[in-house]
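K.L.:
have a look; sequence and predicted model below, questions after that.
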Amino acid sequence: MATTAFKGNPVHTSGELPPVGSQAPDFTLVGVDLDDVSLSSFGGQRVVLNIFPSLDTSTCARSVRKFNELAADLDNTTVVCISKDLPFAANRFCTTEGIENVITGSAFRSHAFAKDYGVRMSDGPLEGLFARSVVVVDEKGKVLYAEFAPEISEEPDYDAALAVLG
């Protein structure tokens, strides 16, 4: 179990992020079109996983906007924004905000992603949702970067996450 914070109060997660150097666990999430979104479907590409509690919070919305902006300049890289938000809500958000450079994935159908990536908050006011974190995976599925944000109510460290991509 990892520890992060929400507004300065400790929050525990259901596990740990996959360690740097390990093989990233495959996953199956639900895209806005209700089709599967899986890590293996991006074979041969680098993948940035932007994991967060909900698009209905200002910080999470800002992180999706920022990764959308950054993704436009990333070669051979897909950014997947992951939460438990329903695909309909993600589609509405992306359409309204003009988000076109990232893919959203909802974990509403399965608990496997939360278990395999250790991101489910096990206490605190957002218990059950995902802790803010970023995982970067290379073309062969190896984890290059993995970090829980120290404070869930703050944006992730974009520079540190993307620095591993060169």
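P.N.:
Perfect, thanks for sending it.
K.L.:
use CA for all of it now, contacts and neighbours both
P.N.:
Will do.
K.L.:
quick check: longest helix of the protein.
P.N.:
helix 58-71 (DSSP state H).
K.L.:
residues in contact with whichever helix or strand comes after that one?
P.N.:
Where DSSP states H and E defines the elements, the next helix or strand beyond helix 58-71 is strand 77-83. Residues outside strand 77-83 that contact it (Cα atoms under 8 Å, 6 or more residues apart in numbering): 42, 45-55, 64, 67-68, 71, 101-107, 129-130.
K.L.:
just these: which are in helices?
P.N.:
Using DSSP H, those in helices are 64, 67-68, 71.
K.L.:
just flag the most distant two among those.
P.N.:
Greatest spacing in the ones in helices among the contacts of strand 77-83, by Cα to Cα: 64 and 71 (10.2 Å).
K.L.:
what about these two, which has more around it?
P.N.:
Under the criterion of other Cα atoms under 10 Å, the comparison of residue 64 against residue 71 puts residue 64 first, with 28 against 18.
K.L.:
tell me the contacts of the more buried one?
P.N.:
Per Cα under 8 Å, 6+ apart, neighbours of residue 64: 50, 81, 102.
K.L.:
take this one as well and set it beside the first:
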Amino acid sequence: MANVTFHENPVTLLGSEIKVGDSAPNFSVLSNDLKEVTLNDYKDKVKLISVVPSVDTGVCSEQTKRFNDEASEVANAHVLTVSMDLPFAQKRWRTVNKVENLDLLSDHRNAEFGEKYGVLIQELRLLARSIFVVDSTNTVTYVEYVEEVSNHPDYAKALEAAKAAK
């Protein structure tokens, strides 16, 4: 498993680490209108999945806004942001921040995404900051588990991977 810290303290990630070349696990999360959403809902599309602990924190907010702004530059990919925030909080944050170019999804109900992608922090029941690019055949083409949860991911590499995916 990836070695991840939260404010420099080691944390335990539950689930299996995803690697490039793996088949992306299907998952069930909630949209902001409380509808179930799965990976299969994005069938035949490239997916850039941005994972954040909570959109109501500084780095997470910046990360989500950045991918929202960059989404139009990645015309072949659909951008998803997954967090443990309640759908109501995500919807409020989305409205206040005028985020319209990505899907903001909640894993709060059963942490299925977190466990299947190996990003559920056992000690905090939050998701570890990470990026996954999944191609149109649901093969993982890029993975970044950010070593320190409070740090930013490598935006350029993630966007480059999404643009290159078919």
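P.N.:
Looks like it came in fine. Since the structure is predicted, the reported quantities are computational estimates derived from the model, not experimental observations.
K.L.:
any idea what the TM-score is?
P.N.:
Superposed pair, TM-score by TM-score structural alignment, normalised by the length of the first structure: 0.93. Supporting alignment: 163 aligned residues with a Cα RMSD of 1.3 Å.
K.L.:
list the buried residues for the longest helix of the first structure?
P.N.:
59-61, 63-65, 67-68, 71 (16 or more other Cα atoms under 10 Å).
K.L.:
got it, and stretch 24-42 of the first structure?
P.N.:
24, 27-32, 37-39, 42.
K.L.:
do stretch 149-161 of the second structure as well
P.N.:
149-150, 152-153, 158-159, 161.
K.L.:
can you list which of those residues are found in strands?
P.N.:
When those are checked against strands (DSSP state E), there are no matches.
K.L.:
closest to residue 115 of the second structure out of those residues?
P.N.:
Of those, the one sitting nearest to residue 115 of the second structure (Cα to Cα) turns out to be residue 149, at 16.7 Å.
K.L.:
which residues does the equivalent of that closest one over in the first structure contact?
P.N.:
Structural alignment (TM-score structural alignment) places residue 149 of the second structure against residue 152 in the first structure. Contacts for residue 152 of the first structure (Cα under 8 Å, 6+ apart) come out as 4-7, 131-132.
K.L.:
buried among those residues? Make that a PyMOL selection.
P.N.:
Filtering the contacts of residue 152 of the first structure down to the buried ones (16+ other Cα under 10 Å) takes a single PyMOL command:
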select buried, resi 4+5+6+131+132
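K.L.:
is it possible to get TSV of the contacts of residue 152 of the first structure that adds secondary structure?
P.N.:
Listed next are those as TSV, based on DSSP: H, G, I helix; E, B strand; the rest coil:
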residue	secondary structure
4	strand
5	strand
6	strand
7	coil
131	coil
132	coil
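K.L.:
how much space between the spatially most central residue of the first structure and residue 113 of the first structure?
P.N.:
The first structure has residue 51 as the residue nearest its centroid, 2.1 Å off, counting by Cα atoms, centre = their mean. For residue 51 of the first structure, the distance to residue 113 of the first structure equals 11 Å [Cα to Cα, to the nearest Å].
K.L.:
same thing with residue 131 of the first structure?
P.N.:
12 Å.
K.L.:
residue ranges of the strands in the second structure, please?
P.N.:
Using DSSP E, the strands of the second structure run over 5-6, 9-10, 13-14, 28-30, 36-38, 46-51, 77-83, 103-106, 120-121, 126-127, 130-134, 140-145.
K.L.:
about what we covered before: which among the contacts of residue 64 of the first structure gets closest to residue 123 of the first structure?
P.N.:
Ranked by distance to residue 123 of the first structure (Cα to Cα), the contacts of residue 64 of the first structure are led by residue 50 at 21.0 Å.
K.L.:
test my guess that that closest one contacts residue 134.
P.N.:
Yes: counting by Cα atoms under 8 Å, residue 50 of the first structure touches residue 134, with 5.0 Å between them.
K.L.:
for the residue nearest to the centre of the first structure, give me its contacts.
P.N.:
Going by Cα under 8 Å, 6+ apart, residue 51 of the first structure touches 81-83, 130-134.
K.L.:
tell me who's in contact with the counterpart of residue 133 of the first structure in the second structure.
P.N.:
Residue pairing (TM-score structural alignment): residue 133 of the first structure is matched to residue 130 of the second structure. Going by Cα under 8 Å, 6+ apart, residue 130 of the second structure touches 50-52, 119, 143-146, 153.
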